[in-house]
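Trainee: Below are the sequence and a predicted model; questions follow.
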Amino acid sequence: YPISNTAVYILDAWMNPAPIGVPGELYIGGDGLAHGYLDRPELNAERFVRNPFSPESGARIFKTGDLVRYRATGEIEFIGRMDNQVKMRGFRVELGEIEAALAEHPSVREVVVVARKDEGDKHLVAYLTAREGRELIVDELRGFLQQKLPDHMVPSVLVPLESMPLTPIGKVDRRALPSTKGFRPNSVKEFAAPGDELELRLARIWEKVLGIDSIGVNDNFFELGGHSLLAVRLFAQIEKLFGKSLPLATLFSAPTVKQLARALRDEGWQMAWSSLVMIQGGNQRPPFFCVHAAGGNVLEYRDLAEAIGPDQPFYGLQAKGLDGKQEPHTTIKQMATHYIAEMRDLQPEGPYLIGGRSSGGTIAFEMACQLSAAGQDVALLALLDTYPAGYFKLLPGSGTLGQRASRYAKKLSSHRDNLRQLGTRAKVGYLRNKLRYAPDKIKHSLYRRAYKIYKRVGRPLPPVLQNIEEINFTAVKDYVPQTYSGNVMLFLASDLTADYDLHDGWRELVAGEIEAHEIPGNHINIIKEPHVGALAEKLRSCLDQAQQNHPVISRAA
């Protein structure tokens, strides 16, 4: 409880009071507040801020940097520090933000997140204690966290503890937290030891990448907390050690050490490259074909396929060049033509069910245009929060200085309106967040220029430019779509990130009807829990309706 004549506030990032049970930052005011740090004007300006809740002019509160929350009893519970920042695989990660997200779970009493470095590889570890009468289930906690944070902020290891080690003054002693060596999540299968040298070396790679010791040959990569970012690191290590490059989609068919070892030995496996990847099999219903987003791989569609239902065949179309051997396609039209050819190997005739998220929707749109031009019927074109690429090129005055100036003016006006609604501290956070992406935009711009030079002179792209994500960004930027004569199902994230209404943008490119569905979430997490269920329900309904309207759909061979 606060001491006499002291005011305390638990506030969110926008200086709003946090509800009971919801973590926020602790601010202190009142008669006992110090005047400031001696000869530290910059630190004083950062830590001693205007009190927005006091009617007195000049009243201040102190920003402690402590992450806390109110209990229902009125007590204040300390959770951790807000200023613990680490760099993970190129991303700056606030450990306090992860702790705050985990602290919202009803079973979690205390949580501490640290960055561990084993054998030169850094990974995140979360230590947790349970509330009285509650049990900490690792899979449930990981799923809960994946709903709230991007993959690079989800700890690879979650360790339940009976109690936190404390310092003599009662704070968590981070240096005394137990090592994760030998730790196995309580959700994985019974340990099965490697049977040969290959399995042993693969298991060691898995342990390094996932930050978990004693991985058995039958443990599932995804059940251990694996995701697309970790899959990229895993396969990079495999290629470095064995000199073999496997597509990321191999993890769908070989999610265990034993199965992956079999893939490397080519024992009964056909590892010839294919853009077509079976994510979920079956032959009772016509298949749905879903095109990759900018990253090129289709691992992100795993949850969506499961949520739609086990009876719905679901195929991903991954980017050519992911194997590191073939040169990637560099235009949307090339990609669409190639994916149609692979799709028709499985299903020779339409009607077809196709879609894609983000830039994958752009490619699916071009596929639909090409299929229609070839006399093939597209029963469903599902665009999952896809920006209508090339839209501005179709507008009067496109490409002119005036057109670009108009777009920038619209962006600046939007930012100005947002800033007007924020306090001083929140304004700084808003600007910092926007400026964070400026270097990437500069990098993409430089890449596009280099790419166009090689394309103009007809030379193959050098390895340094054969980056799938950059190539796809450039391809989308350069794509000029034609008008599509059919209908479109548009699935829009409720947290819009585009500069204008996506529905309005697609109206300029679609001659048929557009049916829009709003999905809770943002551009990234609409295909993740907890939002993927809502998306799957509506997409399943659209798939059912398409089959009723086109009963002659042929099943895949």
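Mentor: Perfect, thanks for sending it. Numbers count the residues shown, from 1 in each chain.

Trainee: C-alpha from now on. contacts and neighbour counts both.
Mentor: Noted.

Trainee: how about the helix or strand encompassing residue 9: buried residues?
Mentor: Per DSSP states H and E, residue 9 falls inside strand 6-11. Neighbour-count burial for strand 6-11, counted by 16 or more other CA atoms under 10 Å, picks out 8, 9, 10, 11.

Trainee: ok, now stretch 472-483?
Mentor: Across stretch 472-483, burial judged by 16+ other CA under 10 Å covers 472, 473, 474, 475, 476, 478, 479, 480, 481, 483.

Trainee: ok, and here's another one to check against it:
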Amino acid sequence: MWTRVLDLEEVGIEDDFMELGGDSLAANELLTLVGEKLGVSLPSSALVDSPTLGAFARTVSLAQQAGPRHPTVVPLRTTGSRPPLFCFAGAGALALGFHSLARRLGDDQPVYAFQAHGLERRGFPDWSVEKTARRHLEIIRIIAPRGPYLLAGHSLGGLIAMEIAQQLAAAGDEVGFLSIMDTYMPSSLRITPGEEDGAAPAADTANGAGAPVTPGGAQEHARTYRHRLTRFTQRLLPEQRANFTNIATLKKMVQIPLTGVVQFGGMEQFDVFFNHGRLLERFYRPQPWAGRTLVYRSAENPDSEDAWSAFLTGSHDTHYVPCEHFYLLREPHVIKISEHFQAEIDRVVAEQAARR
């Protein structure tokens, strides 16, 4: 199974999945194969805890005795004296994708990565960037009750990280730095004012962008979900309007409202959450951010080099990474990124120590 998903002829028992070129997509395919061939359901964190072939084989053997894992957060490293780094995966991507970055940051750096609710276990998904941010922030505050907070997001995760930074700042908390990693400008910025009206249901408006989530139980979830189902038939992704009769488009329309509620097989699960994420970014309008920010752009990024400058009013650096969008977090590209992150975290730690 490892040789298949990694496209290798052979793998040694002590070989490491990530070091062999494994990424979020390969991990997803591997876990699907394990489920189909061996009847064992494993979370993506299994590859964090058991990164070598031998260790992973033992994990599979003991899977029936394994305890439940958190559905949205994967602890990539829990030890270390430095402020934790919180990472946010893109649409459809597993939190495991940040594993190589976490390993490059050293043993003293705690790292936690987040993925979409419902991606690996059934559950009502979040239908806005703001709600996704609030869900993750509840967990972040348990892990780290106080700042400074270190945030990084890849692709759609960059918008989520930016929104979490805004919510933290609004609550008076310190954000040490934010990193937007090959996050494209949201298409919401191209929606006309007429289209924007009614973009969010009444339940969202009542809560507000930065308000805490109020426990409404199953009825509130179901009401919001029904509202989204109805609105989805009226609001399509821009490119779908011209392809309404296309079979692939119609399939996409049917699947997206079922995101998280129905578990699709293999890469189809990634596709469904990827399209769900595109809806989230379409309706999100970022606000100016005055904190320290690192911006990364891949060779596939369609935006202008200074596209984010209008929203980043504080100190920010933009770095070009010569790779494809999904390869940004892979070796060897992650080496330079980890060096930048270490320098920023060193700065945050020094400033924190100077205030004591």
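Mentor: Ah, there it is. As the structure is a prediction and not an experimental result, all values here were calculated from the model.

Trainee: still on that earlier bit, may I see the buried residues of strand 6-11 of structure 1 organised as a markdown table, with distance to residue 208 of structure 1 added?
Mentor: Output for these, formatted as a markdown table (distance: CA to CA, whole Å):
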| residue | distance to residue 208 of structure 1 |
| --- | --- |
| 8 | 44 |
| 9 | 42 |
| 10 | 39 |
| 11 | 38 |
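
Trainee: Identify, from these, the entry nearest to residue 412 of structure 1.
Mentor: Nearest to residue 412 of structure 1, judged by CA to CA, of the buried residues of strand 6-11 of structure 1 is residue 11 at 28.4 Å.

Trainee: so the strand holding residue 9 of structure 1 matches what in structure 2?
Mentor: Aligned by TM-score structural alignment, strand 6-11 of structure 1 falls on no residue of structure 2.

Trainee: Off-centre distance for that strand?
Mentor: Mean-position distance between strand 6-11 of structure 1 and its chain equals 34 Å (CA atoms, centre = their mean, to the nearest Å).

Trainee: so how much does the top helix by length along structure 2 differ from structure 1 once superposed?
Mentor: Criterion DSSP state H: the longest helix present in structure 2 is helix 333-355. Average distance, helix 333-355 of structure 2 versus aligned residues of structure 1 after superposition (mean CA distance after the TM-score superposition for structure 1): 3.0 Å.

Trainee: I'd like the distance between the residue positioned nearest the centre of structure 2 and residue 326 of structure 2.
Mentor: Closest residue to the average C-alpha location of structure 2: residue 89 at 1.9 Å, with CA atoms, centre = their mean. Taking CA to CA, to the nearest Å as the measure, residue 89 of structure 2 and residue 326 of structure 2 are separated by 11 Å.

Trainee: excluding its backbone neighbours, what's nearest whichever residue in structure 1 pairs up with residue 125 of structure 2?
Mentor: Correspondence of residue 125 of structure 2 to structure 1, assessed by TM-score structural alignment: residue 328. Among residues not flanking residue 328 of structure 1 along the chain, residue 321 sits closest, at 4.4 Å (CA to CA, 6 or more residues apart in numbering).

Trainee: Tell me where structure 2 has strands.
Mentor: Per DSSP state E, structure 2 carries strands over the ranges 73-77, 85-88, 111-114, 149-154, 175-181, 293-298, 316-321.

Trainee: Check the ones you listed for me and report the most buried one.
Mentor: When the strands of structure 2 are scored by mean count of other CA atoms under 10 Å, the highest mean neighbour count falls to strand 85-88 (a mean of 27).

Trainee: Can you spell out which helices and strands pack onto it?
Mentor: For strand 85-88 of structure 2, the packing partners by 3 or more CA pairs under 8 Å, 6 or more residues apart in numbering; DSSP states H and E come out as strand 111-114, strand 149-154, helix 156-170.

Trainee: State the span of structure 1 onto which the first one is aligned.
Mentor: The reference is to strand 111-114 of structure 2. Using TM-score structural alignment, the match for strand 111-114 of structure 2 in structure 1 runs over residues 314-317.

Trainee: Then the second one?
Mentor: Across structure 1, the stretch matching strand 149-154 of structure 2 (TM-score structural alignment) is residues 352-357.

Trainee: Identify all contacting residues around the matching stretch.
Mentor: Identification of contacts with stretch 352-357 of structure 1 by CA atoms under 8 Å, 6 or more residues apart in numbering yields 286-293, 361-365, 368, 377-386, 543, 553.

Trainee: try 7 Å this time
Mentor: 287-293, 361, 364, 377-386 (CA atoms under 7 Å, 6 or more residues apart in numbering).

Trainee: Thought residue 320 was touching the match of residue 125 of structure 2, still the case?
Mentor: Yes - with contact defined as CA atoms under 7 Å, residue 328 of structure 1 counts as touching residue 320 (5.1 Å).
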